[in-house]
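J.: Quick one: sequence plus predicted model below, questions after.
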Amino acid sequence: MIQIGCTSFKEHTYLTGKKESSLFEYAAHFPLVEMDTSFYAIPKQDYVKEWLKQVPENFQFIMKLPKVFTKHENLAEGSSLDELAQEFLESLRPMIEQGQLFCLLAQFPPFFSCTRENVDYLRKIRQIFPSVPLAVELRNNSWYSASFLEQTRAFMKEQHFSLVMVDEPKKLSSTIPLDDYVTNSEFTFFRFHGRNDAGWNATGPDAKRLRTNYRYQKEELEGLKEVVAEAEKQSKKIAVIFNNNAGGDAAENALQFKDLLQLDFDNLNPNQMELF
């Protein structure tokens, strides 16, 4: 089963014509969303319950691990990862109990390289989140080097991680290849960031906007379709998230990809045309 969605639900003007859309409106088009708000702070359980009220019962959420778990932020003195993990899981409990958590996403920064210390840290992450589906996105290409690729794949399988299959710029030596090796037969996660070579390594306040400012062309989507179709043969569930949000292209590209795969999403929310 293949599900397609975007990062966040608010910023997809293509879907509604509005600067910001509601989750209810977004869920009229897609059965899946990646929520990045949890990267910045553990959401209150009341917020989680409100999200669940706005979507159909089969709608799925991908929740980013808060940044302290992925070394984007140092652990505060007196805090423990184990306690924070329990707090995070408790906030998501309604979503988990209703079967609407597709997976947690641990997106690591470019400085998280393939070292013994970091391999041990990934084991720690699995230990503190032992019973939830967990996807890992690596942004340092040392994990994919000829010296480590086989061990990286084997380790991800051993720990029951789904190693995220990433599409990003192809012409830069620092980027991650689209490695189509399935490490978890229960679920596979694709993230399509776009191929903005010029903006990928941008810094400063506009970095995020420049990095994901990209519109996939039909021939590029055709190539990605083949990779996704092959992964479907090896995995029970597939999630495809378009993260090329900056130029407003993610939602349109996602719907184009849905059509290329000849998918129909059942049990979506009614759209505005259907309300009258």
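T.: Nice, I can see it.

J.: going forward, measure contacts and count neighbours with C-alpha atoms only.
T.: Noted.

J.: where along the stretch 1-150 of the chain do the helices fall?
T.: Under the criterion DSSP state H, counting those that start in this stretch, the stretch 1-150 of the chain contains helices at 13-16, 23-26, 37-40, 45-53, 81-91, 93-97, 116-128, 149-158.

J.: Residue 235 is in what secondary structure piece?
T.: Using DSSP states H and E, residue 235 is not contained in any helix or strand.

J.: where do the strands sit along this protein?
T.: Residue ranges of the strands in the chain, as given by DSSP state E, are 2-7, 32-35, 60-64, 101-107, 134-137, 161-163, 165-167, 187-192, 237-242.

J.: I'd like those strands written out as TSV, with mean neighbour count and distance to residue 180 added.
T.: Output for these, formatted as TSV (neighbours: other C-alpha atoms under 10 Å; distance: least, C-alpha to C-alpha, whole Å):
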stretch	mean neighbour count	distance to residue 180
strand 2-7	24	15
strand 32-35	24	21
strand 60-64	23	20
strand 101-107	22	18
strand 134-137	24	13
strand 161-163	27	10
strand 165-167	23	6
strand 187-192	25	10
strand 237-242	23	13
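
J.: Any chance of the ones you listed in JSON lines with distance to residue 71 as columns?
T.: Output for those, formatted as JSON lines (distance: least, C-alpha to C-alpha, whole Å):
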{"stretch": "strand 2-7", "distance to residue 71": "21"}
{"stretch": "strand 32-35", "distance to residue 71": "19"}
{"stretch": "strand 60-64", "distance to residue 71": "13"}
{"stretch": "strand 101-107", "distance to residue 71": "10"}
{"stretch": "strand 134-137", "distance to residue 71": "13"}
{"stretch": "strand 161-163", "distance to residue 71": "18"}
{"stretch": "strand 165-167", "distance to residue 71": "20"}
{"stretch": "strand 187-192", "distance to residue 71": "20"}
{"stretch": "strand 237-242", "distance to residue 71": "23"}
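
J.: Next one for the comparison:
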Amino acid sequence: MGDVLTGTASWTDPTLLATDWYPSEVRTAEDRLKHYASVFSLVEVDSTYYSLPAERSAVLWAERTPDHFIFDIKAFRLFTGHPTPVGKLPKRLREMLPVDLGKRSSLYSKDVPQKVVDEAWGMFHSALQPLYRAGKLGAVFLQFPKWFYFSRENLDRLEQARVRLGDYPMAVEFRQRSWMDDRHADKTLAFLKEHGIAYTCVDEPQGTTASVPPVAVATSDLAVVRFHGRRQETWDKPGVGVQERFRYLYDEAELSEWVPKLRALSKETRQVHALMNNCYADYGVRNAQQLEDLVRQASIPVHVSG
């Protein structure tokens, strides 16, 4: 059986820092990561979605965490079809843009010259090398938007991303139900298995166009589960901020639903990553600790860093 790792989708969320979860003496970025890593064995880095990471950051993350601590890295938004503010591109990339594109407020990858996209991927891959060499890179996680439908063209995009990431493990999450509807689910999962891409299982509100069913399935030797909360009224509502969308605290019964699913995933994989994305106040860390306790009580192997 593979080990289960639990953690959250951020360790620096402002609403978490406003709670007393971190001891009063923990005040610096270094101390916060060290404290987090003393409690959990896994974290997801979401800052890499908003801006390309710096290699120096990856060096520090590796140095400040115990042996066997794992980072899942969220892919830069340009790579997943999200609008990307021009100002968030490194100067090197901005200087490669045609003049008219450089004047826009944001860009989609389809608008950007191929050489710029290639350079961005190269910078992203290079920046993660310190984590990979340290054995601390869990997966590069690509979250696609609700307008990313099942299609031959988008399957090709997934395959291209798999090639670009090379030896880095890759996971994908869909926010468009067509990938897992009755017509396409088998094709989706078969494609991911063929290319060694981890399907990201989700616990999230149901009943919207951005809802994907809570199917627990492994398509590689790594399984990933992300818990987004079950706040249906804000899940797909325009103009709702991140804090309101994910402001949901799971109760024990809701988390317990996942214990048999995690056991099944553990039997099929080398590792299971269970990540709380209900990043509001201390909800995520509380639920991650709760889930780990439930997994231990069920005698499912738990990964320990250090």
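T.: Yep, that arrived. If you're wondering where the values come from, they're calculated on a predicted model, not measured in any experiment.

J.: Identify all contacting residues around stretch 273-290 of the second structure.
T.: 4-10, 13-19, 21, 42-44, 222-229, 243, 246-250, 252, 255 (C-alpha atoms under 8 Å, 6 or more residues apart in numbering).

J.: What count of nearby residues applies to residue 147 of the second structure?
T.: 13 (other C-alpha atoms under 10 Å).

J.: mind checking what it lines up with in the first structure?
T.: Residue 147 of the second structure maps onto residue 111 in the first structure, with residues paired by TM-score structural alignment.

J.: My guess is its match contacts residue 140. True?
T.: Yes. Residue 111 of the first structure is within contact range of residue 140, at 6.4 Å (criterion: C-alpha atoms under 8 Å).

J.: Residues touching stretch 128-142 of the first structure, excluding its own?
T.: By C-alpha under 8 Å, 6+ apart, stretch 128-142 of the first structure touches 81-82, 85, 102-114, 148, 160-166, 174-177, 189.

J.: oh sorry, the question was meant for stretch 93-105 of the first structure
T.: Residues beyond stretch 93-105 of the first structure that count as contacts (C-alpha under 8 Å, 6+ apart) turn out to be 45, 48-49, 52, 57-65, 132-137.

J.: Now do the end-to-end distance for that stretch.
T.: 16 Å (C-alpha to C-alpha, to the nearest Å).

J.: So residue 223 of the first structure versus residue 243 of the first structure, what's the distance?
T.: Taken as C-alpha to C-alpha, the span from residue 223 of the first structure to residue 243 of the first structure is 17 Å.

J.: the more surrounded of those two?
T.: residue 243 (24 against 10).

J.: how about the more buried one, what's its match in the second structure?
T.: Residue 243 of the first structure maps onto residue 277 in the second structure, by TM-score structural alignment.

J.: for residue 85 of the first structure, same thing?
T.: So, by TM-score structural alignment, residue 85 of the first structure is matched to residue 121.

J.: buried ones in stretch 184-198 of the second structure?
T.: 188, 189, 191, 192, 193, 196, 197, 198 (16 or more other C-alpha atoms under 10 Å).

J.: Not counting that stretch itself, show me its contacts.
T.: Residues contacting stretch 184-198 of the second structure (C-alpha under 8 Å, 6+ apart): 150, 159, 162, 169-172, 178-180, 199, 218-224.

J.: what stretch of the second structure lies opposite the longest helix anywhere in the first structure in the alignment?
T.: The residue-count maximum for a helix in the first structure (DSSP state H) belongs to helix 218-232. The counterpart of helix 218-232 of the first structure in the second structure, counting by TM-score structural alignment, spans residues 252-266.

J.: what do you get for stretch 147-159 of the first structure?
T.: Using TM-score structural alignment, stretch 147-159 of the first structure pairs with 183-195 in the second structure.

J.: for that stretch, the distance to its chain's centre please.
T.: 20 Å (C-alpha atoms, centre = their mean, to the nearest Å).

J.: Repeat that for stretch 260-274 of the second structure.
T.: Worked out by C-alpha atoms, centre = their mean, stretch 260-274 of the second structure lies 17 Å from the chain centre.

J.: buried ones in that stretch?
T.: Here stretch 260-274 of the second structure shows 262, 263, 264, 265, 266, 268, 269, 271, 272, 273, 274 as buried, counting by 16+ other C-alpha under 10 Å.

J.: got the end-to-end distance for it?
T.: Per C-alpha to C-alpha, the first residue of stretch 260-274 of the second structure is 13 Å away from its last.

J.: picking up where we left off before, ok, the buried residues of stretch 184-198 of the second structure vs residue 34 of the second structure, which is closest?
T.: Nearest to residue 34 of the second structure among these is residue 198, at 28.0 Å by C-alpha to C-alpha.

J.: excluding its backbone neighbours, what's nearest the closest one?
T.: residue 171 (4.3 Å; C-alpha to C-alpha, 6 or more residues apart in numbering).

J.: Return the distance of the counterpart of the one you found in the first structure relative to residue 170 of the first structure.
T.: Here residue 171 of the second structure is matched to residue 135 in the first structure, going by TM-score structural alignment. Residue 135 of the first structure sits 22 Å away from residue 170 of the first structure, going by C-alpha to C-alpha.

J.: what residue of the second structure is the furthest out?
T.: residue 99 (33.4 Å; C-alpha atoms, centre = their mean).
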